[in-house]
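[1] Compute the structure for the input listed below.
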Amino acid sequence: MPTRRIIDSWLKAITPHTFTPPELAELLMALGIEMEVVDDRVAKLAGFIVGEVISSEKHPNADKLSVCTVSIGTADNLTVVCGAPNVAAGQKIAFAPVGTNVPTAGFTIERRKIRGIESQGMICSESELGLGDGHDGILVLRHDAVVGDPLASILGDVVYDTEITANRADCLSHLGIAREVAAVTGGEIFLPAVDFIESDVATADHVKVSLPEPDLCPRYAARIVRGVKIAPSPEWLQNTIRMLGLRPRNNIVDSASYVMFECGHPLHAFDFGRVAGAEIVVRSVAGGEEFTTLDGANHKLPAGALMICDAEKPIAIAGVMGGLNSEITDDTVDVLIESAYFHPPSIRRTAKLLGISSDASYRFERGADINNVRFALERAASMIAQLAGGEVLNGVLDSYPVQHAEVIVELRFARTGVLVGIAIPPNVQTDLLRRLGFGVHVVDDNHAMVSVPSFRVDVSSEVDLIEEIARSYGYDRIPLDTTATFSFSLSVDPKLRLVEHTRAFFVDNGAIETASNYLIDPETAQRYGVPIELRNALGRDFSALRTSVVPSLARTVGMNERHGRRTLRLFEVGKAFRANTSSSTAIDGVVEMNEIAVLLAGRAEPVSWDLPERMYDVFDLRGLLERYLVRVDAESLEFRSSNDARWGFGAPALEIWMGGEEVGRLGPLDDWLIARNDIASRPVVAVLDVDRVLKATGRRERYNAPTRYPVVHRDLSIIVDEATRHADLERTIRDAGGPLLTGVELFDLYRGDRLGAGRISLAYAVSFTSFEATMDDATIEGAMRSITERLAGEHNAQLRGA
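    Reported below is the predicted structural model:
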């Protein structure tokens, strides 16, 4: 589990405070940061004091024991029998006088004889104090420790563990928590010193950095320290690393870790002598190659993983973990320090696919501060120069092709009161934001323009600023009976209403709604439009955004048929995406569509001994769509046959027209999709564009009382060319029939040699209705004459039998 620990003395060094542990925990809880004490060394070391070994002699009755004379700052020295091999005169030690409780051992110190010599206390090791795992000898304190002082005065500290929400990456460090504390106390922030002397040798002359994918790594900075001496870290640094719950490594690695926990920016140190070609290239890999990380684990790199490479090979998984082939060892002489910013989703994906959750990836995937890159690098170089010596080469190699754009947000002071529920004076609002590190330019009495610091990646809108104001002002200061002003308008987005009605209709008619993945393979996507392919795809089958919902339904049919379910009524309301050169869309070059897709497959009727088997066909689906479109108040609904391959359908198909615009298509499922998904049946499918359907709906039906007068029915049988469309004939009949015409139905189609080559007979039932009077024969005959004349003139139709 990545470390989120905070050490109280370290926090106080950055922003001094006087809070007790419970007070500090309560303060941060009010700010939205959960904190608890995990190691209270002040309480743990109660009773232990600083002592000094005056002399150490071999025990006369035991080979492995020593008899020591110990001073604890009182008039009389004490005799202590010690079994540690490293005890020696002149050492400052941790001493447990008689009566001291040793919690880790579970006993209280008493006077007792050990091999004939009375021991008046105990000289303690790290493990006996509960400060670490060292069992090899006693803990030797620094030489300036004052004899007789409580041990807690030099080793006592409080270690907290924090729970940081995913959006507050800025709080994953001592500096980040210090900013929160200082915002409340009004205290200053004291950044650690950066102090080293550069040599005359330029960094740029010794290493080259290339960033071929600046969207994944917009900034990469490096420094070189030559001639370092690898050694264990000094005791204070080792102690700090242990308090953080980690194991000390060496002075180089521990320095990089220390800086990360201090300022929140992960770093990495390479053995520069093992960087082939003195070149760093940050690039994604094709995948499949083996890579061994610092922990000795072998990993198969996923496609698209961002790697730090030298001129020959990968040497680190960017933002996740370094490689064993470039680690710092006892033989390291030259060190390259890396400080970079990586695209958070890229790091998150790689870490998840590899099953690695490191302290670095935990921070990078939540969003590091791109403007902290340089400071973290300089701070690490300063520490390494102090602890490992060496020569810091001149200058920083800072490749920064994609500059960070400052976020500016408008704040309306009155809006804060509306959302929070109480009036907070404008000057208080601006002061609270400035304390949190925001830049504030007051425009007038009503609003201000606020610049968001780069470390606050979670703030991008006015409501975010208002949340920060309320949080810092104190939620506990807002009365419980406060009522914020919100609009609870019941108006519903027409598109959402249409989608809701769509789902209800198809479910009521026995269809099952599917919710499919928007990612499909590019070959399938290509058949329905120009696809948008993903740069960091999970795999080939999920590397393109779907260009239609239809392939998703086809895939579902294939899967269900393989599991024995061959009769299906499916629908899905979802998005599809196509590439477009137009810049008028919300995202340039991308068209986002909302589609309704319906599919029928298998038997249209249940199996029965007295009914022949019938499979779903185009007419079943057409009837279902007609009922649906009438339900949503479609205007001027019309189906037209088409031989053009559009909307992802082959020919022949039916175009669905509403309000003078094509809104969708209906037809058999494409043969290519059938083969692609191993579908045994012959499904029929329809797709509608939600936005186009919405434009053609909205007609409000009016109630018409039944007429009190007789409805007149007439049959009309005509002979026309076989290529004539029924929809065109029906339109002509309705237009010519006048206002009394209320019904037109095609009830018969006949083909025969006596009609002539290429001619067919169509029979229509037409109905006339009046709401004002009984219609006479002359009125009906006049309407029928008008219809036949128009049909003859426009469609070369002739009355059958005439």
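[2] CA only for contacts and neighbour counts going forward, please
    OK.
[3] thought residue 665 was touching residue 647?
    Yes. Residue 665 lies in contact with residue 647 (Cα atoms under 8 Å); the separation is 6.8 Å.
[4] Look at the two and report which has more neighbours.
    Set residue 665 next to residue 647 and count neighbours by other Cα atoms under 10 Å: residue 665 wins out with 24 against 21.
[5] what about the more buried one, which SS state?
    Secondary structure, DSSP: H, G, I helix; E, B strand; the rest coil: residue 665 is strand.
[6] Which residues are in contact with it?
    When contacts are counted by Cα atoms under 8 Å, 6 or more residues apart in numbering, residue 665 touches 647, 649, 653-656, 686-688.
[7] any idea which helix or strand comes after the helix or strand hosting residue 26?
    Assigned by DSSP states H and E, residue 26 belongs to helix 21-30. Following helix 21-30 in sequence order, the next helix or strand is strand 34-40 (DSSP H and E).
[8] What helices and strands are in contact with that following strand?
    helix 21-30, strand 158-163 (3 or more Cα pairs under 8 Å, 6 or more residues apart in numbering; DSSP states H and E).
[9] Take those and lay them out in CSV including mean neighbour count and distance to residue 270.
    Formatted as CSV, those follow (neighbours: other Cα atoms under 10 Å; distance: least, Cα to Cα, whole Å):
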stretch, mean neighbour count, distance to residue 270
helix 21-30, 16, 37
strand 158-163, 20, 30
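[10] can I get the ones you listed in JSON lines with distance to residue 679?
    Formatted as JSON lines, the helices and strands packed on strand 34-40 follow (distance: least, Cα to Cα, whole Å):
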{"stretch": "helix 21-30", "distance to residue 679": "58"}
{"stretch": "strand 158-163", "distance to residue 679": "51"}
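[11] And residue 498, how far from residue 452?
    40 Å (Cα to Cα, to the nearest Å).
[12] before we move on, what about residue 642?
    Counting by Cα to Cα - residue 642 and residue 452 are separated by 56 Å.
[13] want to put them side by side, so please do this one too:
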Amino acid sequence: MNVSYKWLQDYIDLSGIEPAKLAEMMTRGGIEIDSVPSRNLGVTQVVAGLVKTKEKHPDADKLSVCTVDAGTGEDLQIVCGAPNVAAGLKVPVAIIGAELPGGFKIKRAKLRGVESQGMLCSAKELGINDKLLPKEQQEGLYILPADTEIGRDILEVLALDDSILELDLTPNRSDCLSMLGVAYETSALTGRPLTLPNPAMELVSSGEWAADRLKVSIGNPELCAHYSARYIRGVKIGPSPLWMQNRLIAAGVRPISNIVDITNYVMLEYGQPLHAFDAAKVAGGAIHVRPAREGEILVTLDGKERNLEPHMLLITDAEKPIALAGVMGGLNSEVTDDTVDIILESARFDGGSVRRTSRQLGLRSEASARFEKEVDPGRVLEALDRAAVLMAKYAGGEVLDGVVEAGAANVEPVVLKIGLERINKFLGTEISLSEVETIWSRLGFHTVKTADEEWQVTVPSRRNGFNHDVDLIEEVARLHGYDEIPTTLIEGPTTIGALTKSQTIRRELRKLLSSAGVYEAICYNVVSPARAALFPNLNGSLEGAKPIPLAMPMSEERSVLRTVLLPSLLEAAAYNQARKTNDVALFEIANVFHSAETTLTKLPSEKTRLALLLTGNRAASAWNRAAVKADFYDAKGILDLLFERFGLTDRISYKAAQPENFHPGRTAELTLELANGSRSIGYVGQLHPDLQREFDLGDTFVAELELAELYEAVDATIKYRTLPRYPSVARDLAVVVGTEVAGGALVAAIKEAAGELLESAEVFDVYTGERLGADKKSVALSTVYRHPERTLTDEEVTEAHNRVLTKLEQSFGAELRK
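    The predicted structure is shown next:
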């Protein structure tokens, strides 16, 4: 919000308070002022002048020699190249010695042999943003109104002797989206009284009632609580007065015509958006507020055709839509130079409805910004009267008697109770009773004393966002002064912050994977439907999960929420390899989104997953070694590292699997032993060759795991044990078993049979060959025995080892290989 300092002085006496000082007071009071630029960018000695004569330059086709009265006592001869210069016009004149923005100084000069005693100026040469001027003023000289006083300083004429307060408002201070709101705030901060417009006192009876020409109705009171209109007849369309144009330009609004400018001026003054319809274009003299119908179309004032949807609120006449409520008017009811009668609208539209319509159509306006924040619903009629009075005064219109309205004009005020003790306890202050009452008075809050040092406070409708007594306490703090609140130490019980169990596990996962040489990727949460369907087996318990579409996707490639992570990592790997980064190791920890519904009626389930991808070489070539390609066991080894860190090695098992889009012979399903049984938590394996070719990748190994089960299984308690004091005994054995027997099954059997003396068991070699037979393999295993409190005897180790051999023979038909 840009606030003109001079305009603000219409409502409050600011003598002795310079713009910079006022900006500091407002910032200290909780409304941040970004900057206080001056409208004068360096103009001196420029005055309003009259072009008395215009002659063609004798030696230049595009130059004119003008005689100008600048109020200096004698006429000036000025050479001008502007195409719109003409005798009888009043324009800005830079006399000898004047200075223009950029340090440009005006001196006596000769142009093509003709003496020039100054310069006639355009808006741009005065430092005015010509894009904010009426179209006829954007090229050539700035044409001043005919009644402009000759010789008057142009800074006063164009209100360039002004400063602009650029307010950076938070959402709860929408009251300051109006000049009156800023005036109320300034009054509260300075303690100075306000002088406010009273338009109702300026209305003159016409002897004819507006209700005889206009009818108003509301079809959806939830979206439009109050709609009011006035009828103004006999207006003459033309430019608005210069003072009004100056104020609009200072606020960043381009003047258009007197009727449109008045609606914008009152919107800036009161914060209440208004709209003017050409009454001749409103069929049947009837206005109806209703939601749009399926397939309806409206061409808005910007000339664009808008396809409407049923949630959008419309203003219609007896035949057609004529405006998008709270957003923009329709081209079919636009005020033009031929307009004679005006229907002036002022209404209270639902902020949520306006916001949704504005966002969906990509159509932001000053009006929609205010309706979205529900700026003072109590000023609907007051703003309507103010605009009607100005139209009568500056457009020659006659305001018909009465307001035609539908809905409730009354707004229920917010009433809150609070006591002095709570205020001081909350702020840590000792503010007196009289000071708090003074603050309520300066804010314009009506108070009734309900008990000793307690009040019932009625908040005016211009201040929204008041729901609890702490909102009142904030107002006391602002007006008392934030810097006056003493600094105190925190009292009461404190709780040491800590990570949750899941946060701790995720942090440790990231650390372990990074130390293993894997880079973390952060990918989009949205993918294409085709990518989302690549790995249906990874949907866990929701195998029928459907991708959840976005309402407004950026593109088809980013149109649904992902149900698995791997497609995103595959895209990242392909992206890297296309840029000659062939050795890729990536992981991602992120959420996936599952729902069994096509059309969502409830929130989808959100699950945290870990995904891993390896492709290319695990180790690059060097002078003393060849490159080593990544393989299945690299991916599995990284997972084993994680499981070992979290103490889950004995509870994880791998078994061969053939999920869709994985290599049928190089993939395993991971199962985790939990208290309530075993549960599949994901897969590790090689991509199917067809999918590898689709992404233009070589052999690629991936894994994706559910983390919820890991959170449940991991014991977050750190356990310590002493280093072993007694020696271990190692025994190796090699057994011949069928090729279908998994090494993990042999290790599990050994642990079961050996008992508590066994410290570890692992496979260290597998051999197949003709000597063993086509369906046989030799598995070599290493076992380590140790007792924590004494040295083991050979007899104890041999007994345990024999139990292992017996178990392997009975369970798998294993033969001890000699």
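[14] Compare residue 498 and residue 452 of the first structure and say which is more crowded by neighbours.
    residue 452 (23 against 17).
[15] just to revisit the earlier point, compare the contacts of residue 665 of the first structure and tell me which is most surrounded.
    Neighbour-wise, the contacts of residue 665 of the first structure (other Cα under 10 Å) top out at residue 686, 27 neighbours.
[16] Can you give me the distance of that residue to residue 200 of the first structure?
    In terms of Cα to Cα, residue 686 of the first structure sits 73 Å off from residue 200 of the first structure.
[17] How about residue 745 of the first structure?
    95 Å.
[18] Any buried residues in stretch 746-764 of the second structure, and which?
    746-747, 749-751, 753-754, 757-759, 761-763 (16 or more other Cα atoms under 10 Å).
[19] Quick check, central residue of the first structure?
    residue 345 (6.5 Å; Cα atoms, centre = their mean).
[20] helix or strand for that residue, which one?
    Going by DSSP H and E, residue 345 of the first structure is in helix 344-354.
[21] what helices or strands is the helix or strand just after that helix leaning on?
    Counting by DSSP H and E, the next helix or strand C-terminal to helix 344-354 of the first structure is helix 359-364. Helices and strands touching helix 359-364 of the first structure, by 3+ Cα pairs under 8 Å, 6+ apart, are helix 344-354.
[22] Grab the longest helix from the first structure for me.
    helix 777-795 (DSSP state H).
[23] right, and the helix or strand after that helix?
    The element immediately downstream of helix 777-795 of the first structure (helix or strand, assigned by DSSP H and E) is strand 798-799.
[24] Mean deviation, that next one versus the second structure?
    Compared with the second structure after fitting, strand 798-799 of the first structure deviates on average by 3.0 Å (mean Cα distance after the TM-score superposition for the first structure).
[25] Which residue ranges of the stretch 701-818 of the second structure form helices?
    708-713, 743-754, 794-812 (DSSP state H, counting those that start in this stretch).
[26] Deepest in the core, which of those is it.
    helix 743-754 (a mean of 18; mean count of other Cα atoms under 10 Å).
[27] which strands and helices sit next to that helix?
    If you count contacts as 3+ Cα pairs under 8 Å, 6+ apart, helix 743-754 of the second structure packs onto strand 758-767, helix 794-812.
[28] can you redo those as JSON lines with distance to residue 293 of the second structure?
    Output for those, formatted as JSON lines (distance: least, Cα to Cα, whole Å):
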{"stretch": "strand 758-767", "distance to residue 293 of the second structure": "72"}
{"stretch": "helix 794-812", "distance to residue 293 of the second structure": "74"}
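[29] Let me know which of those is the nearest to residue 225 of the second structure.
    Checking these against residue 225 of the second structure by Cα to Cα gives strand 758-767 as the closest, at 76.4 Å.
[30] so how far does that closest one sit from its counterpart in the first structure?
    So strand 758-767 of the second structure averages 2.8 Å relative to the first structure (mean Cα distance after the TM-score superposition for the first structure).
[31] Could you check the angle that strand makes with helix 794-812?
    50 degrees (axes from the mean of the first three to the mean of the last three Cα atoms, to 10 degrees).
[32] Contacts for strand 758-767 of the second structure, please.
    743, 747, 750-751, 777-786.
[33] ditto for stretch 171-190 of the second structure
    Under the criterion Cα under 8 Å, 6+ apart, residues 1, 3, 8, 11-12, 25-26, 29, 169, 193-194, 196, 267-271, 370, 373-376, 439, 442-443, 462-465, 479 lie in contact with stretch 171-190 of the second structure.
[34] Tell me which of those fall in strands.
    residue 3 (DSSP state E).
[35] Map residue 565 of the second structure across to the first structure for me.
    Aligned counterpart of residue 565 of the second structure in the first structure: residue 549 (TM-score structural alignment).
[36] ok, now how distant is that match from residue 193 of the first structure?
    Distance, residue 549 of the first structure to residue 193 of the first structure, by Cα to Cα: 59 Å.
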